[in-house]
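Student: sequence plus the predicted model coming up.
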Amino acid sequence: MSELQLPERLTHLEASACLTELVARLPAGGPVCVDAAALRDFDSAALATLLALRRRLLQQGRALSLSQVPPRLAELVALYGVGELLPA
């Protein structure tokens, strides 16, 4: 399984550039795990970015999972009801 890392800051201001960077760093084939340990300053755009990355991977028949999810991000995932889409 390949791993990508989220930046420390991921708000609506950084979301588009972050998604572009994550997609550019996607390894060829196989499932992808996104490490969220560095994430400190974020809003719901972080979820939108992760969901957009998931859509890209699904188009390729690949899976996405999360690791080291900060508690506040886990709360947002639960609040928006996307836990099944973004498994930890």
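Tutor: Arrived safely, thanks for sending.
Student: hey, let's count contacts and neighbours off CA atoms from now on
Tutor: Fine.
Student: in the protein, which helix is the longest?
Tutor: If each helix of the chain is counted by residues according to DSSP state H, the longest one is helix 44-59.
Student: run through who's touching it.
Tutor: Outside helix 44-59, the residues within contact range by Cα atoms under 8 Å, 6 or more residues apart in numbering are 10-12, 15-16, 18-19, 22-23, 63-64, 76-77, 85-86.
Student: same deal with stretch 75-88?
Tutor: 44, 47, 50-51, 64-69.
Student: what do you get for stretch 22-40?
Tutor: Stretch 22-40 is contacted from outside by 1-10, 53, 62-70, using Cα under 8 Å, 6+ apart.
Student: and here's the other structure:
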Amino acid sequence: MIEREAGRLVVKVPMVMANARGLLDAGRSALQPGENVVDFSAVNEADSSAVAVMLGWLRAAALLRCTVKFAQIPAGVRSLAELYGVVDLLPQA
């Protein structure tokens, strides 16, 4: 689901409702001290659950006292985050 490549966490599956719980858990497990960059360049499909998963990763990072930044957020996910009024909560790498 998520692989560590060149210091980034690369999401390798569609960010859709069917994968949301697994992605949330995989992302939480992959977080390490310091800055974590989650890269969406390999995501070819995403729905509104992607926003929820991203916010969940941010909450987990806060509890672990580390940070998460997002790279190459899919345009549709960015549009949904803007619609929901949370785009400013999603730090970009």
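Tutor: Looks like it came in fine. These numbers come from a predicted model, not from an experiment.
Student: overlay the chains and give the TM-score.
Tutor: Structural agreement between the overlaid chains, expressed as a TM-score with TM-score structural alignment, normalised by the length of the first structure, amounts to 0.85; 86 aligned residues with a Cα RMSD of 1.4 Å.
Student: hang on, the earlier thing: by neighbour count, which of the contacts of stretch 75-88 of the first structure wins?
Tutor: Each of these was scored by neighbours using other Cα atoms under 10 Å; the highest score is residue 64's, at 24 neighbours.
Student: the second structure: which residue goes with that one?
Tutor: Counting by TM-score structural alignment, residue 64 of the first structure corresponds to residue 68 in the second structure.
Student: tell me the secondary structure for that match?
Tutor: Reduced to three states with DSSP: H, G, I helix; E, B strand; the rest coil, the structure at residue 68 of the second structure is strand.
Student: check contacts around it.
Tutor: When contacts are counted by Cα under 8 Å, 6+ apart, residue 68 of the second structure touches 35-38, 57-58, 61, 91.
Student: in what helix or strand does the closest residue to it other than its chain neighbours lie?
Tutor: Leaving aside its chain neighbours, residue 68 of the second structure sits nearest to residue 36 (4.7 Å; criterion: Cα to Cα, 6 or more residues apart in numbering). The secondary structure element spanning residue 36 of the second structure is strand 35-39 (assigned by DSSP states H and E).
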